[in-house]
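> Dropping a prediction and its sequence here:
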Amino acid sequence: MKKVLIVFGTRPEAIKMAPVVHGFRDQPDFFDIRICVTAQHREMLDQVLDFFNVHPDYDLNLMKPGQNLNQLTAAVILAMEPVLKDFRPDLLFVHGDTTTSAICALAGYYAGVTVCHVEAGLRTRDIYSPFPEELNRQLTARIASLHFAPTAHARDNLLSEGVCRDHIYITGNTIIDALHYATGKIESQAFPEIRHIKSYVDTEVPVILVTCHRRENFGAGLDAICSALKRVAENYDVKLIYPVHPNPNVNGIVRERLSGTENIYLLDPINYPAFVWLMKICKFIITDSGGIQEEANALGKQVLLLRSNTERPEVLGAGGVQIVGADEDAIVKSAEDLLRKPLKTSSDASPYGMGRAAADIVSITRGKYV
């Protein structure tokens, strides 16, 4: 039996790793599994853990007000040492591109643990965009022994960096697994937060869903984005639904600039089922998120991407994402185009698979190590 430690710290990681957790738990004869959360996000993480019925064995609770990257990095590597000494895992699973993932991978390397990277191989090739995520995933790739790439393009990125082909597996993305799970629960259960949003969201009027949280948009970029959203809201009969990230670099500016606009609804962070429901009913999405590009594509929704590049070119090829950056006029023009003549995408052929990524990850791990 192999001892497996799965580590994550943010809400997006938790969403994408929850199917992997359940996949390993379904094979108790082969794997002894423990879950560790750094709580790089706290309340936003806890919502997802509850929804997916994931209960951490180790909760490092590292989130602190005003914590910078230096402080978080030091806190993660110091807190991981006793966890690794206590459980002594054979395999350490990390996800994607967060500081939690990169530094936990490094801690695993120091402890002599085999590191396995879920959602491996995404690249922009610009280590400052997105910051610090692009460097995090490149660092993790140098440490990992097993790479679960969501697509052939991600695999090719790894091959171009000298990663051995025998260590790379194309599995699709676990976000599709999580999305299937969430949509199933939304259809079969009642969620109070969805019922509350329905009380003021008239779907006869086009709904635009907005998120924005990346560091590269702090300051002037976010100011331009707010100006664009205000123009769209004032010029069209739409409803903009914006769950505002709690980061003070985002929350204060957004609420100051947009709270007086009648058809813009600024929400506190909402739970995952409510967010999935909003993605399903909206006309299109304006975001700087990575994972939302994947989810929106699977749901057949257009995205205006508030970034200068994307590590997910598959969705550009599928016609689902337009890069508009933090350019006020570009955002407004693209939003107007979608409102007048929305582009069509299909949710039938997601480049990220059909929702079996976690099962494949567990099966591959068992074949290699058990």
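Done, it's in. What you see is a predicted model; the values in this text were computed from it and never measured. Residues are numbered from 1 along each chain as shown.
> From now on I want contacts and neighbour counts done on CA atoms only, so please keep to that.
Noted.
> Now do the buried residues in stretch 220-237.
Neighbour-count burial for stretch 220-237, counted by 16 or more other CA atoms under 10 Å, picks out 221-233.
> Which members of the residues you listed occur in strands, if any?
The strands, defined by DSSP state E, take in nothing from the buried residues of stretch 220-237.
> need the helices for the stretch 151-300 of the chain, in chain order.
Across the stretch 151-300 of the chain, reading from the start of the chain, the helices by DSSP state H, counting those that start in this stretch fall at 152-160, 174-188, 192-198, 220-235, 248-258, 272-281, 291-298.
> if you compare those helices, which one is most tucked away?
With neighbours defined by mean count of other CA atoms under 10 Å, none of the helices of the stretch 151-300 of the chain is more surrounded on average than helix 291-298, at a mean of 22.
> thinking in terms of the whole chain, how far from its middle is the helix or strand just after it?
From helix 291-298 onward toward the C-terminus, using DSSP states H and E, the following helix or strand is strand 302-305. Taking CA atoms, centre = their mean, to the nearest Å, one finds strand 302-305 lying 15 Å from the centre of the chain it belongs to.
> what about versus this one:
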Amino acid sequence: MKRRKIVCVVVGTRPEAIKMAPIALALKHDETFQLHLLATGQHAEMLLNPLAFFDLVPDDYLGIMKERQSLDHVTATVITGVGDVLDRLRPSLVLVHGDTTSTLSATLAAFYRKIPVGHVEAGLRSRDLQSPFPEEMNRLLTDRLATYWFAPTPLARENLLREDCDAERIWVTGNTVIDALRVAVSRVDEPSLAELRRIPATCRLVLVTAHRRESWGKGLREICTAIRHLTEKIPELWFLVPMHRNPEVRSVFMEELGAFDRVALCEPLEYPDFVWAMKRSTLILSDSGGIQEEAPFLKKPVLVLREVTERPEAVLEGTALLVGTESSRIVRESVRLLTNPQEYAKLVEKRRNPFGDGNASERILEALKKSLTTISRHSEPRRNR
């Protein structure tokens, strides 16, 4: 019997856990590969909870998170911690996801050991190193060092080709977040959190998530101002605001919105409750990249609280609108959608989901199988010749 090739799947944050879970499960149940799931703990329980939802337990957990952790701390501890695991494990391939500091740091640790890297959700570009920060730099450098690129959309593939990545090692797969969401939607009917059950069944609900570093300070306060104005303009409207654990974010929300009856501030939601919240909402205001991908699947319109997005497919397809963080624009666009059924319908009806059909993880698995002969510990990272 052939020895299975070890694939080390690295996750550091909650979105990574959700998006890599379908791939980890596919590898776990395949006879070609041996899965080794490595969690850095850039997020702590926020990382472990979604893994548990998919019945996954890390083989290694670095637990690097600390209060008010800096990017320096995350980068240094992940490189060292992942490097120690790779020295012990000697995998055939390291799989990373997206654009977090854990992603770039794990990629560097693998590169230093000449271990090939596969980048899931490769090729996304905002073309602004400051937005999102530091994610745009993280994804650029990760793609520069990767050996295999799993692009979620044709546009992401075009970005990679423009940067001279080897066309034979790029696969357009769709986004694995849709794979995860298909599973979650079939399992989630009711929320588990008491705060969610207290939201009136007859109200219209707006889900709000905001945490990007470029919005800290004035941007977050503008978002809060918009929420206050909307509660005045539309009396039956409720807001659900799961607060990021970063003190820079949650202190603003608590100060600006803590006294408003129809604004439910809560801790970060576990994945099943968050899926319920997306399903229950009428409108989503968010600076999250993942929500831009998930909302079209759920037929929910999104106002993107950013000036630029690395997921322009949502805007081009008409499932999302870029509104930035200026309160007047957020209010104007929200009122337009919430008071005009025709305008609302334009964002949700007969729209194609540009982020895939929910079979991305299967395509990635098949691509890895076809590439077995080229996966070696001394693979060159790249480039068209």
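Looks like it arrived, so ask away. Only a predicted model underlies this, so the values are computations on that prediction, with no experimental measurement involved.
> so which pair among the buried residues of stretch 220-237 of the first structure is furthest apart in space?
Maximum pairwise distance among those (CA to CA): 18.5 Å, between G221 and A233.
> pretty sure E31 of the second structure contacts K5?
No - because the distance of 9.5 Å does not satisfy CA atoms under 8 Å, E31 of the second structure is recorded as not touching K5.
> Quick check on those two: which one has the bigger neighbour count.
With neighbours defined as other CA atoms under 10 Å, E31 of the second structure and K5 compare such that K5 has more, 16 against 11.
> Could you check how far the aligned partner of that one in the first structure is from F24 of the first structure?
Per TM-score structural alignment, the equivalent position to K5 of the second structure in the first structure is K2. The span separating K2 of the first structure from F24 of the first structure equals 11 Å under the rule CA to CA, to the nearest Å.
> Check D59 of the first structure too.
According to CA to CA, D59 of the first structure and F24 of the first structure sit 19 Å apart.
> same deal with G96 of the first structure?
Where F24 of the first structure is concerned, G96 of the first structure sits at a distance of 18 Å (CA to CA).
> ok so, going back, with the flanking residues excluded, which residue is spatially nearest to the match of K5 of the second structure?
Nearest residue to K2 of the first structure in three dimensions, chain neighbours excluded: F31, at 5.0 Å (CA to CA, 6 or more residues apart in numbering).
> need the contact list for the aligned partner of G66 of the first structure in the second structure.
Alignment note (TM-score structural alignment): G66 of the first structure maps to R68 of the second structure. By CA atoms under 8 Å, 6 or more residues apart in numbering, the residues touching R68 of the second structure are N246, P247.
> element containing R68 of the second structure, please.
Using DSSP H and E, no helix or strand contains R68 of the second structure.
> residue contacts, the match of K5 of the second structure?
Taking CA under 8 Å, 6+ apart as the criterion, K2 of the first structure is in contact with F30, F31, D32, P89, D90, L91, Y369, V370.
> Which strand or helix spans the aligned partner of L139 of the first structure in the second structure?
In the second structure, the residue equivalent to L139 of the first structure is L141, according to TM-score structural alignment. Secondary-structure assignment from DSSP H and E places L141 of the second structure in helix 135-145.
> picking up where we left off before, if I look at the match of L139 of the first structure, how far off is L257 of the second structure?
From L141 of the second structure over to L257 of the second structure the distance is 38 Å, taken as CA to CA.
> again, but for S102 of the second structure
From S102 of the second structure across to L257 of the second structure, the span is 32 Å (CA to CA).
> related to what we said a few turns ago, can you check which residues contact both of K2 and F24 of the first structure?
By CA under 8 Å, 6+ apart, the residues touching both K2 of the first structure and F24 are F31.
> From the contact counts, what lies against the helix holding L141 of the second structure?
Of the remaining helices and strands, those touching helix 135-145 of the second structure by 3 or more CA pairs under 8 Å, 6 or more residues apart in numbering; DSSP states H and E are helix 101-112, strand 117-120.
> which bit of the first structure covers the longest one?
In the comparison with the first structure, helix 101-112 of the second structure aligns to the range 99-110 (TM-score structural alignment).
> how distant is that stretch from the center of its chain?
Here stretch 99-110 of the first structure shows a centroid-to-chain-centroid distance of 19 Å under the convention CA atoms, centre = their mean.
> For that stretch, give me the average deviation versus the second structure.
Once fitted to the second structure, stretch 99-110 of the first structure is off its aligned match by 0.6 Å on average (mean CA distance after the TM-score superposition for the first structure).
> related to what we said a few turns ago, I'd like to know which of the helices and strands packed on helix 135-145 of the second structure lies nearest to I18 of the second structure.
Once CA to CA is applied to these, the stretch that comes out nearest is strand 117-120, at 12.6 Å.
> Show residues contacting that closest one.
93-98, 107, 110-111, 142-143, 145-152.
> hmm, back to that, mind putting the helices and strands packed on helix 135-145 of the second structure into CSV with mean neighbour count and distance to A264 of the second structure?
Written out in CSV, the entries for these read as follows (neighbours: other CA atoms under 10 Å; distance: least, CA to CA, whole Å):
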stretch, mean neighbour count, distance to A264 of the second structure
helix 101-112, 25, 30
strand 117-120, 28, 34
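> Dump the ones you listed to a markdown table, plus distance to R187 of the second structure.
Supplementary listing: these in a markdown table, determined by distance: least, CA to CA, whole Å:
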| stretch | distance to R187 of the second structure |
| --- | --- |
| helix 101-112 | 29 |
| strand 117-120 | 25 |
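> so which of the ones you listed comes closest to T209 of the second structure?
helix 101-112 (20.3 Å).
> any idea of the angle that closest one forms with helix 135-145?
Angle of helix 101-112 of the second structure versus helix 135-145, following axes from the mean of the first three to the mean of the last three CA atoms, to 10 degrees, is 20 degrees.
> who's in contact with helix 101-112 of the second structure?
Counting by CA under 8 Å, 6+ apart, the neighbours of helix 101-112 of the second structure from elsewhere in the structure are 10-13, 40, 42, 71, 74-76, 78-80, 82-83, 86, 94, 96-97, 116-117, 134-135, 138-139, 141-142, 145-146.
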